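>>> Build me a structure from this.
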Amino acid sequence: MSSADGERDGGAEGAPPEQLALIRESVRQAKVPRAKPRTWRGAELAGELPVARVLVDKGVLHLDRYFDYAVPAELDADAQPGVRVRVRFGAGRHRVRDGRREGGGLIDGFLVERLAESDYSGPLAALAQVVSPEPVLSAELLGLARAVADRYAGSLADVLQLAVPPRSARAEQKPSPAPLPPPGVPEAGSWGRYERGAGFLEALASGGAPRAVWNALPGPEWSDEIARAVAATLASGRGALVVVPDGRAAGRVDAALAALLGEGQHALLTADAGPEKRYRQWLAVRRGSVRAVVGTRAAMFAPVQDLGLVVIWDDGDDSHSELHAPQPHAREVLLLRAALDKCGFLLGSWSCTVEAAQLVESGWARPLVASRDQVRLAAPLVRTVGDGDLARDEAARAARLPTLAWQAVREGLKHGPVLVQVPRRGYVPRMACAQCRAAARCRHCAGPLEAQDAGVLRCGWCGVEENSWHCPECGGFRLRAQVVGARRTAEELGRAFPAVPVRTSGREQVLDTVPGTPALVVSTPGAEPVAEGGYAAALLLDGWAMLGRPDLRAGEDALRRWIAASSLVRPQGVGGTVVVVAEPTLRPVQALVRWDPVGHAVRELAERAELGFPPVSRMAAVAGAAEAVAEFLAAVELPPDAEVLGPVPVPVVLAGGPRRVGGPTVGERWERALIRVRPGSGGALAAALKGAQAARMARGGGDVVRVRVDPPDIG
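Got it, this is the predicted structure:
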């Protein structure tokens, strides 16, 4: 199976010992006369194809295989491939009666196929129940789930939990509407601004499968452009799937599709719809009533029939990375779908990730960009705090709101709303020494000290108050805000501009839109509302805080967030201005000034190629207690080109401190090792890790070891 990022994995050079043992056992059983069940506990079984091959819903690696069950005659009609079933499962509680197994606990599963005979030589238990005759697992979806499980060293059952939504009986009982006839071929519209935009739509409308990385121009037209690509695909008689990072973006594409195609041509799959409505929409897609889907991360598995195009918007957003095992990324899943279904592929964003640049450099996809003249017409003017500003304001570089920023706010408020992007929410989340800028830490647990709302200094982890802090680095006693939060920023701006309304958008309340009247809109990254007519100006504050993160993607992520906010500002031809408060000579800042995210991504890709970092290489992270990690690394049979980095200690999680999903619990001391392989060995690495983890789980006991393929953070 080819990996989703353009490498050509040919599979493992050799199977792990555990898999070889399973193969030998299968060969041994194949020599034994196969079971041909006809009765079970005196009851007659299905006359034809009396064996059901079932995938049980047990997300453990050593049970990641199919199990055979006998099909009673009364379940013959409903027990069809793809339906949900319940079976008795559980070693130690089975007993044999009348030559057949019975007992064990009931567990859910999927019926994968019906067979005339079983490879298993012993007695077979019977299906306990067909939960629903609705076939929810197609052969195409099963193949995709298996490919995802193999890529991420996970179990098939875990992937299917992400791919197939929970059942709603009322939703199944309601018939889906009849499919509407395909729409006509749409006009190119704003796609004409791109050098190959019209040709991309023509290829989709004619039944082709073009693959493109699309660097979208700033402005609100992106949702309409996606809708036109979907409409062109539908015009060819095929289906389309669009995955966006959040519900607000899904709502914009949903509205654009409704305006272009009318109602009934597409389905919206988001968590906001509720379980029953979402499952009803999902069933309409599976039954073929609807051939276009727009949704958030979970929609990447939507069972669209005759898939002709997959689209992902803003692939660098963290929301595209699944938190549940095996933690796949929506971009990689859609790349797998494009390869398996031989359909078109469109990766779009205002910015450009390193993975997107690699797709173009490898030749797997073509660039879909606008000319520099079009970029200058659509983008706002970007200004930084440079040498000229320092000459007029010596404190400009150190000040959080230098003179240039205040001037931009005053001028922008004369013409419309002004956006202020702040890296953190809250009041004053973090404090630092005013003299040497060292982070202020708690003396009890080394957690970060915070200044609460007009309150005392308190540790953000253990909650202990600090009344006599002094800097251990320089001995200073004065503190300054390391990163001022959104609420504190809104308060400061409200005092500076008392006659102007101030709105905030963040985790507590995310605004979707704001009026086009003068106002200050303070937002955290990713929560910026859309202003009617666009913002007159934008301030990007505390850039050093975003660029200073100890992470491989710090520069790429900061540029992506800056460009996303700046794309909501009016073009420079009508006065749109962006002021970024960051060191002007840094590469991401210069890429923002030139509005050249593609060039930045290409340079980042070249540097990672020299250093052997992803996506040029494939990596996996192994984390757990020190002894468990060492035992795992000693047992796993890695590919010959594998390189183990570490292990190194993982920061201890203290009471009240941040905790990642699947990470250590409070007080645990973990270590993490990174395993790196060259392109082409990703499949072998995943197979080796999966085999070793399965063998470890089968033995039972011992400390937990977490394995993650392609971890998003390796810094």
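>>> alpha carbons only for contacts and neighbour counts from here, please
Noted.
>>> What ranges does the stretch 501-650 of the chain have for its helices?
543-547, 554-566, 587-594, 597-611, 626-635 (DSSP state H, counting those that start in this stretch).
>>> Return the list of helices and strands in contact with the last one.
In other words, helix 626-635. For helix 626-635, the packing partners by 3 or more Cα pairs under 8 Å, 6 or more residues apart in numbering; DSSP states H and E come out as strand 670-677, helix 682-699, strand 705-709.
>>> Alongside the first, I'd like the structure of this one:
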Amino acid sequence: MPADPAPAPAEPAQPSQPVARVAVDVPLAHLDRPFDYRVTPEQDAEAVPGARVRVRFAGRLRDGFVLERAATTDTDRVLAPLHKVVSAEPVLTPETSALVRAVADHYAGTFVDVVRLAVPPRHAATEKAAAAREAARTDGEPETPWPAPRADPFAAYPDGAAYASALRAGRSPRALWQVTPSAAPVSDWAAGFAAAARACVEGGRGAVLLAPDQRDVARLEAACVAALGRSRVVALVAETGPAARYRAFLAAAHGRAQVVVGNRAAAYAPVRDLGLVALWDDGDDLWAEPRAPYPHTREVLALRARQSGAAALFASYGRTAELQAYVESGWLRPVAQARADVRHAAPRVRVGGDDDRALARDPAARAARVPHDVFTLVRAALPTGPVLVQVPRAGGRLALVCQDCREPVRCAFCSGPTALGEGSGATMTCRWCGRPQVDWECPVCGGHHVRSPVVGATRTAAELGRAFPGVPVLQSSGEGRLEGVGPTGAIVVATPGAEPPAEGGYAAAVLLDTTLLLLRPDLRASEEALRRWFAVVALVRGGADGGSVLAVGDSSGRALQALVRVDPAGFAVRELADRAEAHFPPAAKVVTVDGAAPVLQEYVGLVHEPPGTETLGPVPLPQREQLPGSDGEPLLRLTLRAPVRSGGALVRAAKEVAGVRSARKSDGAVRVRVDPVVLG
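Down below sits the predicted model:
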């Protein structure tokens, strides 16, 4: 009798949600939207939201992310199937996807440009190991014990303890922590961040803590490990390599680590139940992403805090106009010590030649680059510890100044920096709007002659070595940066940003050539100079321990006055008011467009600016600046600025132009930046 035929294999069940909406890696602005694809029964289990896929688009295979699954589609065409599910690991969470979309819209960019910043490249071996580790986990694993509580510097500030209590209770306070600049423990921002993160984790939520460079990230990571334990903390930085970065990313996504520390690469970290985002020193230019659409990490975290309802903590020694705008709008609440406490904790700061007695001793104190006061301070401080001398980097291009009073030469129309052409009889023009400055007259002294000052930094160390024979003179700069110095007497000459910390703090510090930092052809020159000076003050022992700082410059300048008073808040208030008067960020929305002359001519014809928009330029850019696809053509810059209330409309208009040019396949590259950090 013949055997019964084998039963036919059962057909896979059809997916209940057969449509996958995919963000396809297509760098064209007019295609900045998700596309629908069909999920086959074999792909149903793996094509989860957030998974990496390969799809066929315009005849080519491209990468993409599944954003969501749906039961129906809006298109009438037959959907193409997903070509392949690369990985079932949901690396793009719904929260991250919403943040990427918000950042792209805020900066007139595209989703795929921002998602490259948010999700690190896949490392297959690391992903496989992480999946095996997740499969081996059990709910009964014992919880990692907490380290003993450590001192919280933030608690020494008014409302600091209340902030931590609110985090522990699951609330979401937003604060600007004005850290008093000093080498004293009360100014240990890393320990304060770690204490805030511990309070957040004790409340059942996670935290993202960011610092600008690798040295600060290492300091912050060490503080967090000491406060929370190794297993709760990961460092997410690109510098560690693709495997380590992806491992840290997955640890946060799987909930194994509740706290992520890092630099701007960690701003989008997929921390579960996010309760706190914190950022140190938002004025550092490292926070500005150098790749399109050039988002600033401060704004990314602000957008993320708004979307997720998380708490926010921004901290620094100085204060940017952007954070001051947040304070004045009520979005951030300042947390700072009382003036009496600041005077006690911070070193004593004074300006050379700022009193009659100093001038009587040294009549040239206000004109000399290194007045007698400097040698007196160094001589008195060396027996008790090292002395730091900050010298601006030599060779930088500086703005023009009045030859008589050294007042920066600004454009009479837009208040921009000026430049002088080559050769005799060259015309002085504005670097923002391009207008010639005819018959210029200094508004301070009435002078009509200008000059471009030059600083020499290397020579300073040799001069101090001759003045103090037998004393070690060390140098620290970007090319040869010292990691730290000992507590014994030595002179350390450093350029801005390369000042090494000293064991126990410096006994004194000297700020030379302060005027030169203020003359950078940049809207933020004064703000940046004060930020760098406060960074030096923070390395010096507190006033109660005899710490002292001497600045050499014009004591009537606003930035130096704020330095002497240790008053970053007062400076930020006036800086924001000046920005509002001059119509510059954050009191206005600015969009810069770089490209060749024909490209900008087309751009001007396409853009539909909102009412009240001003158009400046175009003006030529330095020849060293080039764009991919520009074929070496000279680049020009067009600047559009609008009131804050019209800022969103201006950004949308810029994005619409990008879409039109993309659809037209217009020739010529263009670079669009929204509220660029450098306006000069």
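>>> Need the TM-score from the superposition.
Once superposed, the chains reach a TM-score of 0.85 (TM-score structural alignment, normalised by the length of structure 2), with 622 aligned residues with a Cα RMSD of 3.0 Å.
>>> Kindly reformat the helices and strands packed on helix 626-635 of structure 1 as JSON lines containing distance to G386 of structure 1.
Formatted as JSON lines, these follow (distance: least, Cα to Cα, whole Å):
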{"stretch": "strand 670-677", "distance to G386 of structure 1": "40"}
{"stretch": "helix 682-699", "distance to G386 of structure 1": "45"}
{"stretch": "strand 705-709", "distance to G386 of structure 1": "42"}
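>>> can I get those in JSON lines with distance to R331 of structure 1 and mean neighbour count?
Shown next, in JSON lines, are those (distance: least, Cα to Cα, whole Å; neighbours: other Cα atoms under 10 Å):
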{"stretch": "strand 670-677", "distance to R331 of structure 1": "21", "mean neighbour count": "22"}
{"stretch": "helix 682-699", "distance to R331 of structure 1": "17", "mean neighbour count": "22"}
{"stretch": "strand 705-709", "distance to R331 of structure 1": "14", "mean neighbour count": "22"}
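>>> Which of the ones you listed sits closest to D318 of structure 1?
Closest to D318 of structure 1 of these is strand 705-709 (Cα to Cα; 15.9 Å).
>>> Where in structure 2 does the closest one align, residue-wise?
Aligned by TM-score structural alignment, strand 705-709 of structure 1 falls on residues 670-674 of structure 2.
>>> What lies in contact with that stretch?
107-108, 293-294, 589-596, 599, 627, 651, 654 (Cα atoms under 8 Å, 6 or more residues apart in numbering).
>>> mean shift of that stretch relative to structure 1?
When structure 1 is superposed, stretch 670-674 of structure 2 averages 1.5 Å from its matched positions, counting by mean Cα distance after the TM-score superposition for structure 1.
>>> Generate TSV for the helices of the stretch 501-650 of structure 1, with mean neighbour count as supplementary columns.
As requested, those are exported to TSV (neighbours: other Cα atoms under 10 Å):
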stretch	mean neighbour count
helix 543-547	18
helix 554-566	24
helix 587-594	20
helix 597-611	17
helix 626-635	16
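>>> Adding distance to G192 of structure 1, write these out as TSV.
Listed next are these as TSV, based on distance: least, Cα to Cα, whole Å:
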stretch	distance to G192 of structure 1
helix 543-547	35
helix 554-566	22
helix 587-594	23
helix 597-611	20
helix 626-635	54
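>>> Quick check: which of those is nearest to P529 of structure 1?
Among the helices of the stretch 501-650 of structure 1, helix 554-566 sits nearest to P529 of structure 1 (Cα to Cα), with 9.2 Å.
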